[in-house]
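A.B. asks: My questions are about this predicted structure, shown below with the sequence.
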Amino acid sequence: MGEVRKIAPVESARFVAHLPFTAADMSSALVFTRTLVRSLAFLDQLDGGEATVSFEDGQGNRERVFCDLLTETGRRCERRAGHPGSCLPRDGRHS
C-alpha cells in the first residue's frame, strides 16, 4: 500500500478544450476570448495564438482571435485577426 508507482513519461500531444460561454454577439465573444487567453499567457502549455471562437451550434465555422502571423523579427503577431497595418510581435516592438 505504501508503494510509490512512477508514471512513465508520455510524449506530449496537442488537445483543444471546448469551453462554452455566453456573450451578446461575436464581437463580445472575441473580446472575452482575448481576455481569457491573455490572462492565461503564463502557462507554457497554452497556444493562445491559435484561439478561435464559434457559435455553439456552428463549431465548424470558427473566427480566429489573434493574427498570429510571423513578423519580420520571426516572432508571432499579437494583434487581433484581420487588423489593419503592420503586425506587432509579442515582445511589443513594431516590425
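C.D. replies: Received it, and whenever you're ready, just let me know what you need. Numbers count the residues shown, from 1 in each chain.

A.B. asks: rest of the way, CA atoms for contacts and neighbours
C.D. replies: Fine.

A.B. asks: any idea where the strands of the protein begin and end?
C.D. replies: All strands of the chain, identified by DSSP state E, fall at 52-53, 63-64.

A.B. asks: want to compare, so here's the second one:
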Amino acid sequence: MTRERFVVHVPVLATDLAAAKRFARTITRSLGVLPDVDPAETTVSEEDAQGVRHRVFCDARLDGAGRCARPDDHDGPCVPPRR
C-alpha cells in the first residue's frame, strides 16, 4: 500500500503567535520519536487565517545531518536534530 503525506491540524489556545510557536515546538518534539512525523515542516497559523503559515523550526539543510532543529528566528549557528 502506498503511503501519502497528510497535515494534522490541532487547534490550541495561546496568548500570541510566539507562544503558539513554542507550544508547537513542544508538541513536535514530543512526537519526534515517531518515524512518520516530519518536525521540519511544522507551521502555525491563526484560526481565521489558516492560509498564512508561520514556520516553527529553522529548517536549514545541514550537511549529512538532516535539518536545523532550532527555532525559525534563531541567533547563532544551526544545530542538527537530536536522535
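C.D. replies: In hand now; what should we look at? In this text the structure is predicted, and so the values were computed from the model without any measurement.

A.B. asks: Now the TM-score, please.
C.D. replies: After superposition, the two chains reach a TM-score of 0.91 (TM-score structural alignment, normalised by the length of structure 2), with 83 aligned residues with a CA RMSD of 1.4 Å.

A.B. asks: quick one on the thing from earlier: in JSON lines: the strands of structure 1, plus mean neighbour count.
C.D. replies: As requested, those are arranged in JSON lines below (neighbours: other CA atoms under 10 Å):
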{"stretch": "strand 52-53", "mean neighbour count": "18"}
{"stretch": "strand 63-64", "mean neighbour count": "16"}
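
A.B. asks: now those in TSV, with distance to V16 of structure 1?
C.D. replies: Shown next, in TSV, are those (distance: least, CA to CA, whole Å):
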stretch	distance to V16 of structure 1
strand 52-53	10
strand 63-64	14
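
A.B. asks: got the contact list for L62 of structure 2?
C.D. replies: L62 of structure 2 sits next to 68, 78, 80 when contact means CA atoms under 8 Å, 6 or more residues apart in numbering.

A.B. asks: hmm, back to that, of all the strands of structure 1, which one is nearest S28 of structure 1?
C.D. replies: Checking the strands of structure 1 against S28 of structure 1 by CA to CA gives strand 52-53 as the closest, at 10.6 Å.

A.B. asks: give me the stretch of structure 2 that that closest one matches.
C.D. replies: Across structure 2, the stretch matching strand 52-53 of structure 1 (TM-score structural alignment) is residues 43-44.

A.B. asks: separation between the equivalent of V8 of structure 2 over in structure 1 and G48 of structure 1?
C.D. replies: Matched by TM-score structural alignment, V8 of structure 2 corresponds to A17 in structure 1. As defined by CA to CA, to the nearest Å, A17 of structure 1 lies at a distance of 12 Å from G48 of structure 1.
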